[in-house]
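S.K.: Attaching a predicted model along with its sequence, questions to come.
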Amino acid sequence: MHSYPIPVQAETIVEETIKKSRFITYIVHTVGVDAAKSVVQVIREQHPTARHHCWAFVAGAPNDSQQLGFSDDGEPSGTAGKPMLAQLMGSGLGEVTAVVVRYYGGVMLGTGGLVKAYGGGVQLALKQVERQIKIPKNAYWLQCQYGQLAEIERIVQRYQGELLDTHFTEHVTVNIALPEALLAECNEALSQFSRGELHLQQQ
């Protein structure tokens, strides 16, 4: 799994008026298809009198075709959701949903005008989105003594990992998320600290 950019802001909003129609574009950081669909529903409820609520999302990594989606929401086929998705995919961002709310102003835009309005709104909003790099992490676990836990946490954090949860029984079982590329180095540091006793197991 490769790293990819995601939005820093939770939400970016841009508004335009094109031939008397109001277009409000939302770009929202969303993780997963369910979160993306939930955002669409929330924005739909915020604008109950709007004529259209068109949307597109890249809900995971940019190259994960299982997490793409779009809808024209009543606009002519191919004039809204598809150009919106094309802008999202062209941006290289992951974990992102675009919703364009249209309040109809009485003037027909034609298919070319609609493509330009919906795709252009997303393009404009994307220019305002700050990015940060997400490094995908794999899940691992290890078993250790109580007294080793604090140093294990320090080592894991040094290699951009995090402790997800910890189970205390006779021993301590720790679940850890860590970038795959840093697994070997982290294991080496854990082994040195514990004299060969500790190493991460894949979940």
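M.R.: Now that the structure is in, tell me what you want to look at.
S.K.: CA only for contacts and neighbour counts going forward, please
M.R.: OK.
S.K.: Now do the helices in the protein.
M.R.: 33-46, 81-91, 110-126, 149-158, 183-194 (DSSP state H).
S.K.: Let's have these in CSV, adding mean neighbour count.
M.R.: Listed next are those as CSV, based on neighbours: other Cα atoms under 10 Å:
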stretch, mean neighbour count
helix 33-46, 16
helix 81-91, 21
helix 110-126, 19
helix 149-158, 15
helix 183-194, 16
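S.K.: Which of these sits closest to Arg22?
M.R.: The closest of those to Arg22 is helix 110-126. By Cα to Cα, the value is 10.1 Å.
S.K.: tilt between that closest one and helix 81-91?
M.R.: 30 degrees (axes from the mean of the first three to the mean of the last three Cα atoms, to 10 degrees).
S.K.: Give me the helices and strands touching helix 110-126, please.
M.R.: Where contact means 3 or more Cα pairs under 8 Å, 6 or more residues apart in numbering; DSSP states H and E, helix 110-126 is packed against strand 11-18, strand 21-29, helix 81-91, strand 96-103.
S.K.: hang on, the earlier thing: between the helices of the chain, which one is nearest to Ile18?
M.R.: Ranking these by proximity to Ile18 (Cα to Cα) places helix 110-126 first, at 7.5 Å.
S.K.: Second structure follows, compare the two:
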Amino acid sequence: MKDTYNTILKPTEEVLFKDKNSKFFGYAFPVSSEEEIKTLLEQVKKDHHAARHWCYAYQLGTEEPNIQFRANDDGEPNNSAGMPIYGQIQSFEVTNILIIVVRYFGGVKLGVGGLINAYKTTAQMALEAADIVTRTINKLFLIHCDYKNINTVMRIIKEKNLDVTNQKMELDCEITISVRLKDAPAIFEQFDHLFEIDIKELD
């Protein structure tokens, strides 16, 4: 079971690729929602308002079937820009990422082959400039118990070195833990077998 994914932590510095007077500026951004993507696209269009095309591709999500992606040619010939950019996202095996390539037309047509190469190369340069990190895919569980049983719960959390993301310690205790996907079934079983302690998976 694959329970890790690669992403980038911060936006990259601008990269530049030139071909026959056309200039291609490339950017990679870490993203977590379509709203964020929209905002970043608007910002880059504002920064490069004199450009001819703002082509991009993105991928969101860490596991099937929840992975979403989109590739946009923004007026370039069909599949000559967005898909070559998306191809690099796949090639570098990264997700939760947006890559934008801005083109300033230099007066000489590059042809479809030239465009594919330019957009692919610019996206590759942007990814090579990025700090790619590996993250684990985690499941969230909510543990519910009376205060008298809290020591039992905390002992297991400590033994198994689990991440607590939220806790409410009152007469009724609620603790949210984050568990790596491959360990999730065993951890669930361990708490589920305990008397007077409830555990349920959070979406």
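M.R.: Right, received. Where do you want to start? Since the model is a prediction, treat every value here as computed from it, not as a measurement.
S.K.: Out of the helices of structure 1, which gets nearest to Asn63 of structure 1?
M.R.: Comparing those by Cα to Cα, helix 81-91 comes nearest, at 8.8 Å.
S.K.: which residues touch the closest one?
M.R.: Helix 81-91 of structure 1 is touched from outside by 54-58, 62, 69-72, 96, 98, 115, 118-119, 122-123, 126, with contacts defined as Cα atoms under 8 Å, 6 or more residues apart in numbering.
S.K.: what about it, how far off from structure 2?
M.R.: Taken against structure 2, helix 81-91 of structure 1 registers an average deviation of 1.0 Å after superposition, with mean Cα distance after the TM-score superposition for structure 1.
S.K.: which residue in structure 2 lines up with Ala177 of structure 1?
M.R.: Superposed on structure 2 with TM-score structural alignment, Ala177 of structure 1 falls opposite Ser178.
S.K.: How about its match, nearest residue that isn't a chain neighbour?
M.R.: Leu140 (4.6 Å; Cα to Cα, 6 or more residues apart in numbering).
S.K.: and what of Gly78 of structure 1?
M.R.: Nearest to Gly78 of structure 1 is Asp72, by Cα to Cα, 6+ apart, at 6.9 Å.
S.K.: Could you check how far that neighbour is from Phe168 of structure 1?
M.R.: Applying Cα to Cα, to the nearest Å, the value for Asp72 of structure 1 to Phe168 of structure 1 is 51 Å.
S.K.: These two: which is more packed in?
M.R.: Set Asp72 of structure 1 next to Phe168 and count neighbours by other Cα atoms under 10 Å: Asp72 wins out with 21 against 12.
S.K.: Give the equivalent position in structure 2 for that one.
M.R.: Looks like Asp72 of structure 1 aligns to Asp73 there (TM-score structural alignment).
S.K.: wait, isn't its match in contact with Tyr56?
M.R.: Yes - counting by Cα atoms under 8 Å, Asp73 of structure 2 does reach Tyr56; the two are 7.1 Å apart.
S.K.: what residue lies at the spatial centre of structure 2?
M.R.: Centroid-nearest residue in structure 2: Asn96, 1.5 Å away (criterion: Cα atoms, centre = their mean).
S.K.: Map that residue across to structure 1 for me.
M.R.: Asn96 of structure 2 maps onto Glu95 in structure 1, by TM-score structural alignment.
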